[in-house]
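Undergrad: with the input below, show me the fold.
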Amino acid sequence: MNILFIEDDAMNRRVVRDMLDVAGAQMAEADRAEEGLRRIDDEEFDVILVDLRMPGMDGFEAIERIRARGDAKGELPIIVVTADTAPDLTERCKRLGADEVLFKPVAMDALFEAIGRIVASKPGEGDIILD
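TA: As a prediction, this is how the structure comes out:
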């Protein structure tokens, strides 16, 4: 499984990378939303993890731009990973097209469960396994 994490904080990226390494997943990184969108153009990913609060383009706009694509990459599963605890945040993220919302600090089991739910819900993706 190839996962892109769009997150401006290097420590948060490292923590998630360590979790995904345990499962044998590959994680690419982007420290800005603009870079993440370029990587989506150029590379193949199974899941996108995105923070919401970043300098420049925020995660909300990144999600909107991903969903606005006219190709299969516009339907990539998106998991929001955020420290934002606004009362309507989960609903707002889902309205924009996020599949899941996780709150920092992210627990390994919560991350794996979210990825598992997404993979199980996507037709033809049953062969992707994350232990």
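Undergrad: CA only for contacts and neighbour counts going forward, please
TA: Noted.
Undergrad: quick check: which element contains the residue nearest the centre of the chain?
TA: By Cα atoms, centre = their mean, the mean C-alpha position of the chain lies nearest to residue 49, the distance being 1.4 Å. Secondary structure assignment for residue 49, by DSSP states H and E: strand 47-50.
Undergrad: can you give me the strands in the chain?
TA: In the chain, the strands defined using DSSP state E lie at 2-6, 26-30, 47-50, 78-82, 100-103.
Undergrad: what's the offset of the last one from the middle of its chain?
TA: Going back to what we said before, that points to strand 100-103. Centroid separation between strand 100-103 and its chain, computed with Cα atoms, centre = their mean, to the nearest Å, is 9 Å.
Undergrad: same check on the first one?
TA: Going by Cα atoms, centre = their mean, the spacing between the C-alpha centre of strand 2-6 and its chain's C-alpha centre is 6 Å.
Undergrad: and it, what does it pack onto?
TA: strand 26-30, helix 33-42, strand 47-50 (3 or more Cα pairs under 8 Å, 6 or more residues apart in numbering; DSSP states H and E).
Undergrad: quick check: angle from that strand to strand 78-82?
TA: Taking axes from the mean of the first three to the mean of the last three Cα atoms, to 10 degrees, strand 2-6 and strand 78-82 form an angle of 40 degrees between their directions.
Undergrad: another one to check against the first:
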Amino acid sequence: MRLVIRGFLSKAGHRVTLAATGAEACAALGRSCFDLAIIDLLMPDMDGDEVVRRLRHGRSAQAGLPVLMLTAAIDPDSSDRVEACGADMRLHKPFRRDDLLGAIGRLTAGR
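TA: All right, here's what the predicted structure looks like:
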């Protein structure tokens, strides 16, 4: 999924940094500035909601970074987790390229 998203975003002119795990995502968010984070709810070693919690409650300049949470889960528990962690928007998998680009546009408008 990361490679597909990178392809979509690269073709649309975005620069993309990939992370395979929650720990890699936290490390990348700690060392670089981004316009947006796209995070999967379920990842190896640390779920996406924990990554977002750490981002939101950290002392980083990135704490207010817009976050788009991706999830294949449609159960109420996953919806609650996405909302509780502070993600700005949720996009259900599978999604269309245009849905992804539209969500990114809405989250980054005016930045």
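Undergrad: so what does the residue nearest to the centre of structure 1 match up with in structure 2?
TA: Pairing criterion TM-score structural alignment: the partner of residue 49 of structure 1 within structure 2 is identified as residue 38.
Undergrad: and what of residue 101 of structure 1?
TA: With TM-score structural alignment as the criterion, residue 101 of structure 1 lines up with residue 90 in structure 2.
Undergrad: around the residue nearest to its match when sequence neighbours are not counted, how many other residues sit close by?
TA: Of all residues not flanking residue 90 of structure 2 in the chain, residue 69 sits nearest, at 4.7 Å (Cα to Cα, 6 or more residues apart in numbering). The tally of other residues near residue 69 of structure 2 (other Cα atoms under 10 Å) stands at 23.
Undergrad: what residue of structure 1 matches up with residue 69 of structure 2?
TA: Aligned counterpart of residue 69 of structure 2 in structure 1: residue 80 (TM-score structural alignment).
Undergrad: residue 85 of structure 2 against residue 47, yeah?
TA: No: assessed by Cα atoms under 8 Å, residue 85 of structure 2 is found out of contact with residue 47, at 10.8 Å.
Undergrad: OK, contacts around residue 85 of structure 2?
TA: Contacts were defined as Cα atoms under 8 Å, 6 or more residues apart in numbering; by that measure residue 85 of structure 2 touches 49, 50, 52, 53.
Undergrad: what's the spacing between it and residue 56 of structure 2?
TA: With the distance defined as Cα to Cα, to the nearest Å, residue 85 of structure 2 ends up 8 Å from residue 56 of structure 2.
Undergrad: and what of residue 26 of structure 2?
TA: When residue 26 of structure 2 is compared with residue 56 of structure 2 (using Cα to Cα), they lie 11 Å apart.
Undergrad: quick check, the residue nearest to the centre of structure 1 in contact with residue 13.
TA: No: using Cα under 8 Å, residue 49 of structure 1 is not in contact with residue 13, being 10.1 Å away.
Undergrad: ok, the nearest residue in space to residue 50 of structure 2 that is not next to it in sequence to residue 68 of structure 2 distance?
TA: Counting by Cα to Cα, 6+ apart, the nearest residue to residue 50 of structure 2 once its immediate chain neighbours are dropped is residue 85, at 7.2 Å. Between residue 85 of structure 2 and residue 68 of structure 2 the computed distance is 12 Å (Cα to Cα).
Undergrad: what of residue 7 of structure 2?
TA: Using Cα to Cα, one obtains 17 Å as the distance from residue 7 of structure 2 to residue 68 of structure 2.
Undergrad: and the two? Which one has more around it.
TA: Looking at residue 7 of structure 2 and residue 68 with other Cα under 10 Å, you find the greater number of neighbours at residue 68, namely 23 against 13.
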